[in-house]
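*Asks:* task: produce atomic coordinates for the following.
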Amino acid sequence: MAVTVKIGIIGGTGLDDPEILQNKKETTVETPFGSPSDTIIEGTINNVPCALLARHGRKHNIAPHHVNYRANIWALKSLGCTHVLVSTACGSLKEGIPPGSFVILDNFIDRTHGRELTFYDGGKESPAGICHIPMEPVFCQRTRQAVIKAATTVGLKCVDGGTCVTIQGPRFSTKAESNLFRSWGADIVNMTLVPEVVLAKEAGLLYAAVAVATDYDCWRDCGNKVNVADVLEMFKKNVEKVKLIFVEAVSTIAAEKWDDTIKEAQVVFPWLQSSPI
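*Replies:* As a prediction, this is how the structure comes out:
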């Protein structure tokens, strides 16, 4: 029997708009790791089942380092999602990625600390064992290509691939840190990709991220330095474009057969087959 595709969408401010869904309903989910960031809105996009979750809450009141990433991913998995598409506001570390650019990420460098990085923490209700998850490739390559195809279809350019440095937040980088990240060859910096992408991989979800460059961080000697007001303003300018990509990506994904890819993602470790997730 073919697997039914269901797509989870995790969005930032403005990208938690339930109006992109038809037949919507609110679903409250509790997990062994606590509550997700907000009520999940289920519905359809072009008849494809979807579940929408606001990463920072619909009131945007949850800081990046306080997001319950484990509950968010567990909740989407428990609702039957097979894929997860996410948006993330980022600072650009390269002149060639100006504010307003879209980057379909393919790697990360983790500079967070103190975040819960795995479901396999030895807790009473957690999956049994220890999960040494391979992180290459970081993202589902098929899902990434579906997102790139969707962006092209709606007439939007995007950068195919990029390395994101995820910092702890909520503060922005210092200039010295920003230049260090540039010396590492990183493309963008954000506060939310890790551990979200790691947990999605543990859960066997096919995950892809659209990074929206909102600023040049603080490494440049000319121009404005990164600040919250400018980040939010640039993100809002691009909200409708990201919605277009997501809506088209849902249809693009649903038009393909994913049985083998989903099966492969869920048997990286045998206990995923019998896990409560």
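
*Asks:* C-alpha from now on. contacts and neighbour counts both.
*Replies:* Fine.

*Asks:* can you show me the strands along the chain?
*Replies:* Along the chain, counting by DSSP state E, strands occupy 7-11, 22-27, 40-45, 48-54, 83-92, 102-104, 107-111, 159-160, 163-167, 188-190, 206-215.

*Asks:* need those in CSV with mean neighbour count and distance to residue 77, can you?
*Replies:* Shown next, in CSV, are the strands of the chain (neighbours: other C-alpha atoms under 10 Å; distance: least, C-alpha to C-alpha, whole Å):
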stretch, mean neighbour count, distance to residue 77
strand 7-11, 27, 9
strand 22-27, 14, 13
strand 40-45, 22, 12
strand 48-54, 25, 10
strand 83-92, 26, 9
strand 102-104, 26, 22
strand 107-111, 16, 22
strand 159-160, 14, 27
strand 163-167, 23, 23
strand 188-190, 27, 24
strand 206-215, 27, 11
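
*Asks:* reformat the ones you listed as TSV; add distance to residue 243.
*Replies:* Shown next, in TSV, are the strands of the chain (distance: least, C-alpha to C-alpha, whole Å):
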stretch	distance to residue 243
strand 7-11	10
strand 22-27	14
strand 40-45	11
strand 48-54	12
strand 83-92	10
strand 102-104	12
strand 107-111	23
strand 159-160	17
strand 163-167	21
strand 188-190	20
strand 206-215	11
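
*Asks:* for the residue most central in space within the chain, give me its contacts.
*Replies:* Nearest residue to the geometric centre of the chain (C-alpha atoms, centre = their mean): residue 86, 3.4 Å. Remark: with contacts taken as C-alpha atoms under 8 Å, 6 or more residues apart in numbering, residue 86 is in contact with 9, 10, 11, 207, 208, 209, 210.

*Asks:* ditto for residue 201
*Replies:* 133, 138, 207, 265.

*Asks:* show me which of the residues you listed is closest to residue 174.
*Replies:* residue 138 (26.8 Å; C-alpha to C-alpha).

*Asks:* to compare against the first, here's the next sequence to fold:
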Amino acid sequence: MTQTKIGIIGGSGVYQIDGLQDAQWTRVESPWGAPSDAVMTGRLDGIEMAFLPRHGRGHVHAPATVPYRANIDALKRLGVTDVISVSACGSFRAEMAPGEFVIVDQFIDRTIARDKSFFGTGCVGHVSLAHPVCARLGDACETAARAAGITVHRGGTYLAMEGPQFSTLAESRMYRESWGCDVIGMTNMPEAKLAREAELCYASVAMITDYDSWHPDHGEVDIAEIVATLTGNADKGRDLVGRLPALLGADRAPCPCGCDRALDHAILTAPEARDPALVRKLNAVAGRVLG
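*Replies:* Predicted coordinates for the structure are as follows:
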């Protein structure tokens, strides 16, 4: 058994966790650069928690400039075992309305300008992403949402776009009709990929703010409406997060999905051929298998 430590990555509108005991902002040094911000650490219902604002306090990072590798590495260095991403998104489904939440279970990655792996020349690693989120964490997020009175949809495909612009009408129609996507956002990739490489359980709670641009009755995305919906969603998101410690508990058994063993057979570079500098950078992310 290990001790549960919950990491929350807060997206647009979610910049804090309510009720943390002994809360303090902690600066974490990472070989992958500076994280988005300091990490707020503390305890909630006796469970250790760490909160990282994805865009930084004051929303200083655009989706493409978020230091995703440093963020995941920092949470791993702090001993986080379970990561819940809370982020805003648009909906491609009439039945998934603004103000409602989706527990994402699949991704299509359309981002093009981001560092997507901790591994590379000198230490090559390949992890499985067939099932990119942790079902156990998804169960907890769904239960917490329903207990908070949130309308939540279990399962959905998240289209990760580069941004920062919103979709064209043609893109929105393609993602919805041809590709079968359910929601769209700008930040869950490569975050989910990196969490898997770091052997962290990861779940994505997508908070719907709009219908993107496909909906005939809504037209183009209206940023003013998004901001208004964000405010309500943020309150719901904090309520959901506050219910997770009681659901996950203090003692953590090995993940039934295998998230915490994702690197068991992932490293292909022979030990004698590994780049020592890269191996040193991987000490938190992959230290379990690299030594």
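
*Asks:* returning to what we had before: dump the contacts of residue 86 of structure 1 to a markdown table, plus distance to residue 31 of structure 1.
*Replies:* Shown next, in a markdown table, are the contacts of residue 86 of structure 1 (distance: C-alpha to C-alpha, whole Å):
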| residue | distance to residue 31 of structure 1 |
| --- | --- |
| 9 | 18 |
| 10 | 17 |
| 11 | 20 |
| 207 | 20 |
| 208 | 23 |
| 209 | 24 |
| 210 | 26 |
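
*Asks:* tell me which of those residues persist in structure 2.
*Replies:* Among these, the contacts conserved in structure 2 (both residues aligned by TM-score structural alignment, their matches' C-alpha atoms under 8 Å) are 9, 10, 11, 207, 208, 209, 210.

*Asks:* report the contact partners of the first one.
*Replies:* Residue 9 of structure 1 is in contact with 50, 51, 52, 53, 84, 85, 86, counting by C-alpha under 8 Å, 6+ apart.

*Asks:* what sits closest to the first one if chain neighbours are left out?
*Replies:* In space, residue 50 of structure 1 comes closest to residue 7 once its chain neighbours are excluded; the distance is 4.6 Å by C-alpha to C-alpha, 6 or more residues apart in numbering.

*Asks:* picking that back up, of the contacts of residue 201 of structure 1, which belong to helices?
*Replies:* Judged by DSSP state H, the subset of the contacts of residue 201 of structure 1 located in helices is residue 265.

*Asks:* buried subset of the contacts of residue 201 of structure 1, written for ChimeraX?
*Replies:* Restricted to buried positions by 16 or more other C-alpha atoms under 10 Å, the ChimeraX selection for the contacts of residue 201 of structure 1 reads:
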select :138,207,265
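
*Asks:* which of the contacts of residue 201 of structure 1 sits closest to residue 185 of structure 1?
*Replies:* Out of the contacts of residue 201 of structure 1, the member with the shortest distance to residue 185 of structure 1 (by C-alpha to C-alpha) is residue 138, at 17.0 Å.

*Asks:* what is the aligned counterpart of that closest one in structure 2?
*Replies:* For residue 138 of structure 1, the aligned residue in structure 2 is residue 132 (criterion: TM-score structural alignment).

*Asks:* pretty sure its match contacts residue 104?
*Replies:* No. Assessed by C-alpha atoms under 8 Å, residue 132 of structure 2 is found out of contact with residue 104, at 9.5 Å.

*Asks:* what do those two both touch?
*Replies:* With contacts defined as C-alpha under 8 Å, 6+ apart, no residue is shared by residue 132 of structure 2 and residue 104.

*Asks:* contacting residues for the match of residue 138 of structure 1?
*Replies:* For residue 132 of structure 2, the contacting residues are 105, 106, 107, 192, 193, 196, 202, by C-alpha under 8 Å, 6+ apart.

*Asks:* switch the cut-off to 6 Å
*Replies:* Not one residue lies near residue 132 of structure 2 by C-alpha atoms under 6 Å, 6 or more residues apart in numbering.

*Asks:* against residue 199 of structure 2, how distant is it?
*Replies:* Note on residue 132 of structure 2: its distance to residue 199 of structure 2, by C-alpha to C-alpha, to the nearest Å, is 11 Å.

*Asks:* for residue 35 of structure 2, same thing?
*Replies:* Taking C-alpha to C-alpha, one finds residue 35 of structure 2 at 19 Å from residue 199 of structure 2.

*Asks:* ok, these two, which is more surrounded?
*Replies:* Between residue 35 of structure 2 and residue 199, counted using other C-alpha atoms under 10 Å, the more crowded position is residue 35 (26 against 22).

*Asks:* the more buried one touches residue 72, doesn't it?
*Replies:* No. Using C-alpha atoms under 6 Å, residue 35 of structure 2 makes no contact with residue 72, being 8.5 Å away.

*Asks:* what's the distance between the nearest residue in space to residue 35 of structure 1 that is not next to it in sequence and residue 118 of structure 1?
*Replies:* Counting by C-alpha to C-alpha, 6+ apart, residue 35 of structure 1 lies nearest to residue 71, which is 5.8 Å off, once chain neighbours are set aside. Here the criterion is C-alpha to C-alpha. By it, residue 71 of structure 1 lies 11 Å from residue 118 of structure 1.
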